[in-house]
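J.: predicted model and sequence below, questions to follow.
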Amino acid sequence: MKLRFLGSTSDGGACPTLYETDRGTFVVQGDEVTDPEALAELRNVLPGESVVEIPKELLRFAKPDESGA
């Protein structure tokens, strides 16, 4: 999988950060969710999956690809 940096809302490139993959998906870097109450509300988290928290403003970097590729 190849990643392309899209943007970050942190100074110095630390998390949270958004990447686009060459597979038509996104990779999100953020703070791990550890709050037991929040984790109890999640549905269908499969083995090998993680849950991270990001600020809403990070999603501004997730624009549709207008190149048609």
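T.: That came in fine, so what should we check first?
J.: going forward, measure contacts and count neighbours with C-alpha atoms only.
T.: Fine.
J.: flag every buried residue along the helix or strand harbouring residue 19.
T.: Taking DSSP states H and E as the criterion, residue 19 maps to strand 17-21. For strand 17-21, the neighbour count (16 or more other CA atoms under 10 Å) marks 17, 18, 19, 20 as buried.
J.: dropping in the other structure now:
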Amino acid sequence: MPDERSRAVVQTREFLVELSRDNSLPDRVRRDAKFLLRHFPTRDDVVMAGLIEEHSDTLPIGVLGPVFSPAITK
């Protein structure tokens, strides 16, 4: 479901942030987490993508169904 996918993406970003700041982890793990965060969507990006998909009746982006949802609840 799009809302579950959206929530998982947001929570994964939060997890990567935690990893990148945890000084008890090896440098490589923190460095890799920081690298991934550079390319990972923010919560606002996910919400915006969900809003675009939700209101894009005229665009051909819904062929596979919605990917994200603007409704993200923890």
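T.: In hand now; what should we look at? Quick caveat: nothing in here was measured; it's all calculated off a predicted structure.
J.: what TM-score do we get after superposing?
T.: The TM-score (TM-score structural alignment, normalised by the length of the first structure) is 0.24; 31 aligned residues with a CA RMSD of 4.0 Å.
J.: that older thread, in a markdown table: the buried residues of strand 17-21 of the first structure, plus distance to residue 3 of the first structure.
T.: Compiled in a markdown table, those are given as follows (distance: CA to CA, whole Å):
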| residue | distance to residue 3 of the first structure |
| --- | --- |
| 17 | 12 |
| 18 | 10 |
| 19 | 6 |
| 20 | 6 |
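J.: which one of the residues you listed is nearest to residue 31 of the first structure?
T.: For the buried residues of strand 17-21 of the first structure, the residue nearest residue 31 of the first structure by CA to CA is residue 17; the value is 10.3 Å.
J.: so the closest one sits against residue 3, correct?
T.: No: with contact defined as CA atoms under 8 Å, residue 17 of the first structure does not reach residue 3; the gap is 11.7 Å.
J.: spatially, which two of the buried residues of strand 17-21 of the first structure are the most separated?
T.: Greatest spacing in the buried residues of strand 17-21 of the first structure, by CA to CA: 17 and 20 (10.4 Å).
J.: could you tell me which residues touch both of the two?
T.: Common contacts of residue 17 of the first structure and residue 20 (CA atoms under 8 Å, 6 or more residues apart in numbering): 5, 6.
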